[in-house]
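> next one to model:
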Amino acid sequence: MELDNQTFQTEFLLLGLSELGPWQSVLFPVCLCIYLAGLVGNLLLVFLVKTDSHLDTPMYFFLGNFSFLEICFTSVTMPRLLANTLASMKAISLPGCLLQVYFLHSMGCTECFLLAIMAFDRYLAIHRPLHYSTVMTRRLSVTLEATTWIACLLYSSLHSVILSQLSFCRRSQEIHHYFCDIPALLQAACSDVSLGKSVLHVAGTVVVVCPFAWTLLSYVLILAAILHICSAQG
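Predicted coordinates for the structure are as follows:
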């Protein structure tokens, strides 16, 4: 029996909320209110940054981009979660699952590096206040932002390509979560997943550890700079 004849996987069942039973209907308005509140708040912040000339600084530029990123990030998972709280069949197609994984990891990667950039921006503003405006120019801000988005979209596409090559040998497989993620798909695959696991561990570690270390270092230097300010006016 050939493996190719078994690869007819068409959907996954997201069962992350099934254990709540009748409480799923109560969860829907709560999650909807939280999602809408975050959506409105972030949209308002993006609008203010774009329209208020007083906020035309690198700090607010990054903050506006971070709010836009949060809108995209939550919109990858929350609509599916809301739909599953009301649906009897919590199914998602294989292409839909792969698409969700792609955007989930690209947004997550972008958030990690954007936080590191924002920390570096605050370090320059506090530690080098006289040189800040000449170093953190509008061009540099846009370049850092664009590079982060492009690099993380390419990073996530690497995972998507590897996952798309896997074979899934049952028509419906259960995922005990409310969204698709790489570990769940690797566990559900019936083909060799060693490459996918290696890429997940290596690339995932770099994406998380490097921005975290840079952010931590930036705030340590910020704290050190503040402690060296002696006068009350300073």
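> C-alpha only now, for contacts and for neighbours.
OK.
> now do the same contact list for residue 116.
Applying Cα atoms under 8 Å, 6 or more residues apart in numbering, one finds that residue 116 lies in contact with 211-212, 214-215.
> residue 190 now?
166-169.
> chain center to the helix or strand harbouring residue 140: distance?
Residue 140 is located in helix 138-164, with elements delineated by DSSP states H and E. Mean-position distance between helix 138-164 and its chain equals 12 Å (Cα atoms, centre = their mean, to the nearest Å).
> another one to check against the first:
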Amino acid sequence: MSSSNTFNLNQSGPTEFVFQVFTTSRKIQALLFCFFLLLYIMILCGNTAIIWAVYTNSSLRTPMYFFLSNLSFLEICYTTTVVPLMLSNIFGGQRPIPLAACAAQMFLFCSLGGTDCFLLTVMAYDRFVAICHPLHYTLIMTQKRCIQLVLVSLVLAVFLNLQLTTLVFNLPFCGHQLQINHFLCDVPPVLRLACGDTRVHQAVLFVVGIIALTIPFVLISISYIFIANAILHINSAEGRRRAFSTCSSHLCVVLLQYGCCTLVYMRPRSSTSEDEEWQLALVYTFVTPLLNPLIYTLRNKDIKDALKKSMSCKILSETP
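Predicted structure coming up:
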């Protein structure tokens, strides 16, 4: 690989980035630390519970729950790329991180987030096949095809964000230690610290946003148009209710995830404030991964029954 395609890690550029502090008050820092730690633990527990329920109950070994368990695993990885470092900075003040570590965090965060978006599209396709073509569902959504769809989502997201991250960190940065007005190394705040012309990088970010956000959202919308039409033609009210219940949880997660990400990555740079960016980033870093297990467990009878069954078996096995 030529030097033009490698990260700018020479001594002429900055070697460290420093995140902004939420507050300098020790009491508020302690409250924020406990609050975000509690949210993180809830995210880990909630998503782990879904994975455990799916893989310990044979009744949930279907494509829909296979995708859901993969989504939960992604949510765990996604938040883990950000939250531990964020928590250490809340109490530790402005601890600098090396340029390479900032690049790694950006790549992992964006790649996992992109995979999340593509997987939500796959889940919409799964619901489309299940409701609109129920007789062919088992023939179309085979185990092999499900694994292929997850892998394609991951590979596409990794490919797009490897190019984007490499492009961003080839920019010249002025200074040895630069402060990011954010709690993570996201693309927009890092681009603001560059000394060079970032118009090409903004254009690439917009294209990646179209591929990872706009196109998937359009495909999801088309899927749900067909799904809604099929549900309306179901004669049984109970059948319509069950069909809708399998889609409503997914729709809630989609709207929250795509709404926040679109506001951060797809709006013109001039209309986006730095404070709005990190506030929205808090939503898709904490709220979406937390609501994912809550929405699916509260609105999905199969998941609730599987968790109750698993817990009952665990308690009985430990009873002397």
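> just the buried residues from the contacts of residue 190 of structure 1, in ChimeraX please.
Buried residues among those (16 or more other Cα atoms under 10 Å), as a ChimeraX selection:
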select :166,167,168,169
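> farthest-separated two in the contacts of residue 190 of structure 1?
Greatest spatial distance among these (Cα to Cα): 166 and 169, at 9.8 Å.
> joint contacts of the two?
Residues touching both residue 166 of structure 1 and residue 169 by Cα under 8 Å, 6+ apart: 189-190.
> where along structure 1 do the strands fall?
11-14, 91-93, 172-175 (DSSP state E).
> deepest-packed of these, please.
For those, average neighbour numbers computed from mean count of other Cα atoms under 10 Å are highest in strand 11-14, which has a mean of 21.
> equivalent range in structure 2 for that one?
Counting by TM-score structural alignment, strand 11-14 of structure 1 pairs with residues 16-19 of structure 2.
> could you do stretch 135-144 of structure 1 as well?
Mapped onto structure 2 using TM-score structural alignment, stretch 135-144 of structure 1 spans residues 140-149.
> what sits up against the matching stretch?
Contacts to stretch 140-149 of structure 2, defined as Cα under 8 Å, 6+ apart, come from residues 63, 66-67, 122, 126, 129.
> among those residues, which ones are in helices?
Among the contacts of stretch 140-149 of structure 2, DSSP state H puts 63, 66-67, 122, 126, 129 in helices.
> what is the burial count for the aligned partner of residue 38 of structure 2 in structure 1?
By TM-score structural alignment, residue 38 of structure 2 lines up with residue 33 in structure 1. Neighbour count of residue 33 of structure 1, defined by other Cα atoms under 10 Å: 11.
> the host helix or strand of residue 280 of structure 2 corresponds to what range in structure 1?
For residue 280 of structure 2, the element it lies in under DSSP H and E is helix 274-282. Per TM-score structural alignment, helix 274-282 of structure 2 has no counterpart in structure 1.
> I'd like the next helix or strand past that helix.
That would be, after helix 274-282 of structure 2 and using DSSP H and E, helix 288-299.
> show me where structure 1 has helices.
24-51, 58-86, 94-127, 132-135, 138-164, 182-188, 194-227.
> ok so, going back, how about the match of stretch 135-144 of structure 1, which residues are buried there?
140-141, 146, 149.
> tell me which residue is most central in structure 2.
In structure 2, the centroid-proximal residue (Cα atoms, centre = their mean) is residue 113; its distance is 3.7 Å.
> could you check the angle helix 94-127 makes with the helix holding residue 140 of structure 1?
150 degrees (axes from the mean of the first three to the mean of the last three Cα atoms, to 10 degrees).
> helix 138-164 of structure 1 vs structure 2, mean deviation?
On superposition with structure 2, the mean distance recorded for helix 138-164 of structure 1 (mean Cα distance after the TM-score superposition for structure 1) is 0.9 Å.
> please point out which parts of that helix sit buried.
Buried, per 16+ other Cα under 10 Å, within helix 138-164 of structure 1: 141, 145, 148-149, 152-153, 155-160, 163.
> ok so, going back, and the ones in helices among the contacts of stretch 140-149 of structure 2, which are buried?
63, 66-67, 122, 126, 129.
> any idea how far the counterpart of residue 198 of structure 1 in structure 2 lies from residue 209 of structure 2?
By TM-score structural alignment, residue 198 of structure 1 lines up with residue 203 in structure 2. Relative to residue 209 of structure 2, residue 203 of structure 2 is positioned 10 Å away (criterion: Cα to Cα, to the nearest Å).
> who's more crowded, the two?
More neighbours surround residue 209 than the other of residue 203 of structure 2 and residue 209, with 19 against 11 (other Cα under 10 Å).
> for the more buried one, give its distance to residue 261 of structure 2.
Residue 209 of structure 2 is 9 Å from residue 261 of structure 2, by Cα to Cα.
> what's the answer for residue 318 of structure 2, then?
In this view, residue 318 of structure 2 and residue 261 of structure 2 are 45 Å apart by Cα to Cα.
> so for those two, which sits in the more crowded spot?
residue 261 (21 against 8).
> mind telling me what that one corresponds to in structure 1?
Counting by TM-score structural alignment, residue 261 of structure 2 has no partner.
> give the buried residues for the strand or helix carrying residue 261 of structure 2.
Using DSSP H and E, residue 261 of structure 2 maps to helix 237-265. For helix 237-265 of structure 2, the neighbour count (16+ other Cα under 10 Å) marks 240, 243-244, 246-247, 249-251, 253-254, 257-258, 260-261, 263-265 as buried.
> matching residues in structure 1 for stretch 167-183 of structure 2?
By TM-score structural alignment, stretch 167-183 of structure 2 lines up with residues 162-178 in structure 1.
> what's near enough to touch whatever residue of structure 1 lines up with residue 78 of structure 2?
Under the alignment (TM-score structural alignment), residue 78 of structure 2 pairs with residue 73 in structure 1. By Cα under 8 Å, 6+ apart, the contact list for residue 73 of structure 1 reads 103-104, 107-108.
> go again using 6 Å as the cut-off
residue 107 (Cα atoms under 6 Å, 6 or more residues apart in numbering).
> what's the closest non-adjacent residue to the counterpart of residue 67 of structure 2 in structure 1?
In structure 1, the residue paired with residue 67 of structure 2 is residue 62, using TM-score structural alignment. Closest residue in space to residue 62 of structure 1, ignoring its immediate chain neighbours: residue 118 at 6.6 Å, by Cα to Cα, 6 or more residues apart in numbering.
> swap in residue 148 of structure 1?
residue 110 (6.1 Å).
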